[in-house]
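In: Just need the structure, nothing else, for what follows:
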Amino acid sequence: MNFLLGTSPPNNKLPTLFCSAVFCVLIDQLSKAQISKFLASVNWAPTKVNEYLNIIYVKNTGLILGLFSSVDSSIMFFVYLILFVLAMFVITKFLFLDPDMNNKTGFYILTFFYSGAIGNTIDRIFRGHVIDFIDIHYKNFHWPAFNLADTMISLGIIMYIFKVYKDRE
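Out: Next up is the predicted model:
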């Protein structure tokens, strides 16, 4: 993992990418398990962390930010599976074919994308829904609840946007 401290990409990044993604997925799954255990102990009551953050328990049967959660769950699972396969295809395309992704930044982008997608897919397969528990709010405005896998995907997207913008300069 010395390449993480330097600027050169690994010669064979697949094993490192795999191990990094597994680590991130484990963190995501452990966080969901611990939050579920904690909230069960307080009768699923939302827990205030500070003025802007609550820990809550949401069963998200929809897509990102709960979109389409009213659609039949068997249809949503099929739609999600198709989107997951397409996302993995696109991510893999970047991994193997885009020379601009063959660096440290590209490695992190891919790790976050893979980890987030796999973490939420594990929830869908084994629970039938994704567990969301982070509630960020300001006064009465609440951002839709999310989890660490969503955060990883968002970080990957933000890093990719910055990379594209920086590469254009």
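In: rest of the way, CA atoms for contacts and neighbours
Out: OK.
In: what helices or strands is the host helix or strand of residue 15 leaning on?
Out: Residue 15 belongs to helix 13-41 when assigned by DSSP states H and E. When contacts are defined as 3 or more CA pairs under 8 Å, 6 or more residues apart in numbering; DSSP states H and E, helix 13-41 packs onto strand 53-60, helix 104-127, strand 130-138, helix 148-168.
In: Could you dump those into a markdown table and include mean neighbour count?
Out: Formatted as a markdown table, the helices and strands packed on helix 13-41 follow (neighbours: other CA atoms under 10 Å):
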| stretch | mean neighbour count |
| --- | --- |
| strand 53-60 | 19 |
| helix 104-127 | 21 |
| strand 130-138 | 21 |
| helix 148-168 | 16 |
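In: So which of these is nearest residue 38?
Out: Judged by CA to CA, the one of those that comes nearest to residue 38 is strand 53-60, at 9.8 Å.
In: So which residues make contact with the closest one?
Out: Under the criterion CA atoms under 8 Å, 6 or more residues apart in numbering, residues 35-36, 39, 44-49, 66, 69, 129-137, 145 lie in contact with strand 53-60.
In: got the angle for it vs helix 13-41?
Out: Computed by axes from the mean of the first three to the mean of the last three CA atoms, to 10 degrees, the angle separating strand 53-60 from helix 13-41 equals 100 degrees.
In: residues of the helix or strand that strand 53-60 is followed by that come out buried?
Out: Reading on from strand 53-60 to the C-terminus, the next helix or strand found by DSSP H and E is helix 73-97. Neighbour-count burial for helix 73-97 flags 76-77, 80, 84, 88, 91, 94-95 (criterion: 16 or more other CA atoms under 10 Å).
In: before we go on, could you also do this sequence so I can check it against the first one:
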Amino acid sequence: MPKTSSTPGLSQWLLVAALIIVADQLTKVLVIGAFQLGDTRPVTGFFNLVRAHNYGAAFSFLHTASGWQRWFFIGLGLVAACFIIWMLRRHGQQRMFAWALTLILGGALGNVIDRAVHGYVVDFIQVHAGGWYFPAFNVADSAISVGAVLLILDELRRVRKG
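Out: From the prediction side, this is the model:
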């Protein structure tokens, strides 16, 4: 499909990903400046701001590994970013698909930066209810999660059309 003036190109998708990275890194800098590791500040009855360090992946997977996971997840994030950019270049006109990929790209690179700079990912959003606490997360994780949902919705929409 040819690109029209209303169809975002690769540079526009990369700009959105960069904005996600900036928002992610800015919020993490604010948390690092205001919280010590383990600090918790209640915001509502179901939401806290915390400072947690995740040396692993989602839900602290491989959190207690000996350190090799830092480099593994940095490499995996960079390979995924290259693949996503390639996909955006080829399919940037597919809006929902491109939004999904862009959110995942921004989130992945936001967490890669943390791993490269700190050796861990800074998490600070904690949701809880009835004594149950969801693992702490951050802006990058949120972008990745929304992007994953959009990928699923895009595929469901594509299957229904076909």
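In: Superpose the two chains and report the TM-score.
Out: Superposed pair, TM-score by TM-score structural alignment, normalised by the length of the second structure: 0.87. Supporting alignment: 156 aligned residues with a CA RMSD of 1.9 Å.
In: need the helices and strands packed on helix 13-41 of the first structure in TSV with distance to residue 23 of the first structure, can you?
Out: Shown next, in TSV, are those (distance: least, CA to CA, whole Å):
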stretch	distance to residue 23 of the first structure
strand 53-60	23
helix 104-127	8
strand 130-138	19
helix 148-168	12
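In: nearest to residue 13 of the first structure, of those?
Out: Comparing those by CA to CA, helix 104-127 comes nearest, at 7.8 Å.
In: Which stretch of the second structure lines up against the closest one?
Out: Helix 104-127 of the first structure corresponds to residues 95-118 in the second structure, going by TM-score structural alignment.
In: contacts for the matching stretch?
Out: Contacts of stretch 95-118 of the second structure with the rest of the structure, by CA under 8 Å, 6+ apart, involve 13-14, 16-22, 24-25, 70, 73-74, 77-78, 80-81, 84, 88, 91-92, 120-122, 139-151, 154.
In: hmm, back to that, looking at the helices and strands packed on helix 13-41 of the first structure, which is nearest to residue 10 of the first structure?
Out: Closest to residue 10 of the first structure of these, according to CA to CA: helix 104-127, at 8.3 Å.
In: gap between residue 161 of the second structure and residue 154 of the second structure?
Out: The spacing between residue 161 of the second structure and residue 154 of the second structure, counted by CA to CA, to the nearest Å, is 11 Å.
In: do residue 48 of the second structure as well
Out: Note on residue 48 of the second structure: its distance to residue 154 of the second structure, by CA to CA, is 32 Å.
In: now swap in residue 105 of the second structure and tell me
Out: Relative to residue 154 of the second structure, and taking CA to CA, residue 105 of the second structure is found at 17 Å.
In: How about residue 87 of the second structure?
Out: Residue 87 of the second structure is 15 Å from residue 154 of the second structure, where distance means CA to CA.
In: now residue 75 of the second structure
Out: Distance, residue 75 of the second structure to residue 154 of the second structure, by CA to CA: 27 Å.
In: what range in the second structure matches the helix or strand just after the helix holding residue 15 of the first structure?
Out: Scanning forward in sequence from helix 13-41 of the first structure by DSSP H and E, the next helix or strand is strand 47-50. Strand 47-50 of the first structure lines up with residues 41-44 of the second structure when matched by TM-score structural alignment.
In: Just the residues contacting that stretch, thanks.
Out: 48-50.
In: now it, how far from the centre of its chain.
Out: Relative to its parent chain, stretch 41-44 of the second structure has a centroid offset of 23 Å by CA atoms, centre = their mean, to the nearest Å.
In: Repeat that for stretch 88-95 of the first structure.
Out: 16 Å.
In: who touches it?
Out: Here stretch 88-95 of the first structure has contacts from 101-102, 106, 110, 113-114, using CA under 8 Å, 6+ apart.
In: Recalculate using a threshold of 10 Å.
Out: 13-14, 17, 82-87, 98, 100-102, 106-107, 109-111, 113-114, 117-118 (CA atoms under 10 Å, 6 or more residues apart in numbering).
In: With that, I have no additional questions.
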